[in-house]
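Enquirer: Mind looking at a prediction? Sequence and model below.
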Amino acid sequence: MKQLLRRGCAAVLLCGLFAAASPATQTGKVTNLPLPRFVSMKASEGNVRRGPSLTHRIDWVYKRRDMPLRITAEHGHWRRVEDRDGVGGWVHYSLLSGVRTVIVEQDMLTLHQRPDHQAPVAAALELGVIARLGKCEPGWCQLRSGGYRGWAPKDKLWGVGADELRD
């Protein structure tokens, strides 16, 4: 009997490990939108709390409007977010926007007129610049920043999924 129980427990543990490793898309329990997903800061200032309520301690304050964030969990009117450094906490949903932005991860990143390294350069963006995200193709995304528009390699941006396509 003990051997059957041990085998049963081992089978349950293995099934649990395979289920946790499956690539199935998760959705938020509140919004039914995919998790994780990218959003941006709507407000110019937003408290980041240790838990999903006003009674939880404020750990820090985001002070950059349009900063891209990744939502990793939902609880009522609260969203657990991470920034590009993987640091985060809970933010009230009213401080967030569905407008997509990215952070430039390479200094003097060139924006090209077409999604091609050989295309003419439209502009160069400094490290840390926040740009509005437009269309995305495999490997490239169209950006707008400071009155300039162009295409940049997706792997030089934070705030967009590696396989994400946008029209």
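Expert: Received it, and whenever you're ready, just let me know what you need.
Enquirer: Only C-alpha atoms from now on, for both contacts and neighbour counts.
Expert: OK.
Enquirer: Quickly note the distance from residue 5 to residue 15.
Expert: To residue 15, residue 5 is 15 Å away according to Cα to Cα, to the nearest Å.
Enquirer: same check, this time on residue 76
Expert: In this view, residue 76 and residue 15 are 30 Å apart by Cα to Cα.
Enquirer: Mind listing what's buried along stretch 19-35?
Expert: For stretch 19-35, burial by neighbour count (16 or more other Cα atoms under 10 Å) applies to 27-28, 35.
Enquirer: cool, and stretch 126-137?
Expert: Neighbour-count burial for stretch 126-137 flags 129-134, 136-137 (criterion: 16+ other Cα under 10 Å).
Enquirer: As a markdown table, these with secondary structure would be great.
Expert: Output for the buried residues of stretch 126-137, formatted as a markdown table (DSSP: H, G, I helix; E, B strand; the rest coil):
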| residue | secondary structure |
| --- | --- |
| 129 | coil |
| 130 | strand |
| 131 | strand |
| 132 | strand |
| 133 | strand |
| 134 | strand |
| 136 | strand |
| 137 | strand |
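Enquirer: In addition, the following structure is provided for comparison:
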Amino acid sequence: MIFRSRRILTLSVIASLLLLPALCGFAAHADSPATPAATAPAKPAFNPNIGSSSGLPLPRFVSLRADEVNMRVGPGDQYPILWVYHRVGLPVEILREYDVWRLVIDSDGTKGWMHEATLVGTRHFVVNGQQPVTLYRHSSDGADPAAQLMPGVVGLIERCDPPSDWCRVRAGHTGGWLKRSEFWGVLPGEKLPAK
């Protein structure tokens, strides 16, 4: 019986010793001034004109980074490949973003998803239509021609100054001026470079 009471006493002492720090902490916490509850940062409002992952404007043009880029039917490697593009620099227009995937449309109107790593912000153009277009030495229809560009030719956009209908471009080693209506790869009224 003595053994039992000592055991009970010992257990009650141990229990009170274990509870003492908790009680002290509670008391200290209760005596401290009330701190306001942490609030979660406000979630920014959805803006369809800003990319949810990149924060860049939508829509916007980019170019293919490599000679082989897959377009998938959905935003992930598990989705089937819709097209394989073999044209470095080909412009595509980003319409939406989902994590590292971009919903794009090409100059023929085909839509699909591409991984952001396969795209680059350098601005290129592709000659649209069925007929060759004239690359002029100056931004005027009366200027001397610099070259004839066939449909499908891809080149670099150097400068577009709104409200002008002309953009300074480079196709291979030849530079000159093209009308915006004769190529695909720039938004209406867009200024390039943007700065």
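Expert: Good, I have the coordinates. These numbers come from a predicted model, not from an experiment.
Enquirer: TM-score for these two?
Expert: Comparison of the two superposed chains (TM-score structural alignment, normalised by the length of structure 1) gives a TM-score of 0.82, and 144 aligned residues with a Cα RMSD of 1.4 Å.
Enquirer: the helices in structure 1, which residues?
Expert: All helices of structure 1, identified by DSSP state H, fall at 2-21.
Enquirer: At the geometric centre of it, which residue do we find?
Expert: Nearest residue to the geometric centre of structure 1 (Cα atoms, centre = their mean): residue 70, 3.0 Å.
Enquirer: how about that one, what's its match in structure 2?
Expert: The equivalent of residue 70 of structure 1 in structure 2 is residue 93 (alignment by TM-score structural alignment).
Enquirer: The alignment partner in structure 1 of residue 116 of structure 2: neighbouring residues, count only.
Expert: Counting by TM-score structural alignment, residue 116 of structure 2 lines up with residue 93 in structure 1. By other Cα atoms under 10 Å, 16 other residues sit near residue 93 of structure 1.
Enquirer: Run through the residues that contact residue 93 of structure 1.
Expert: Taking Cα atoms under 8 Å, 6 or more residues apart in numbering, we find residue 93 of structure 1 in contact with 77-79.
Enquirer: Which ChimeraX command selects the buried ones in those residues?
Expert: Command for ChimeraX that selects the buried part of the contacts of residue 93 of structure 1, burial taken from 16+ other Cα under 10 Å:
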select :78,79
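Enquirer: Would you reformat the contacts of residue 93 of structure 1 as a markdown table and include distance to residue 40 of structure 1?
Expert: Output for the contacts of residue 93 of structure 1, formatted as a markdown table (distance: Cα to Cα, whole Å):
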| residue | distance to residue 40 of structure 1 |
| --- | --- |
| 77 | 16 |
| 78 | 14 |
| 79 | 12 |
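Enquirer: Touching, residue 92 of structure 1 and residue 75? I think so.
Expert: No: counting by Cα atoms under 8 Å, residue 92 of structure 1 sits too far from residue 75 to count as a contact (9.7 Å).
Enquirer: hey, what's in contact with both of those two?
Expert: residue 52.
Enquirer: quick one: which of those two has more around it?
Expert: More crowded of residue 92 of structure 1 and residue 75, by other Cα under 10 Å: residue 92, with 20 against 17.
Enquirer: List the contacts of the more buried one.
Expert: So residue 92 of structure 1 contacts 52, 77-79 (Cα under 8 Å, 6+ apart).
Enquirer: would you turn those residues into JSON lines with distance to residue 160 of structure 1?
Expert: What follows is these, written out as JSON lines (distance: Cα to Cα, whole Å):
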{"residue": "52", "distance to residue 160 of structure 1": "25"}
{"residue": "77", "distance to residue 160 of structure 1": "24"}
{"residue": "78", "distance to residue 160 of structure 1": "22"}
{"residue": "79", "distance to residue 160 of structure 1": "18"}
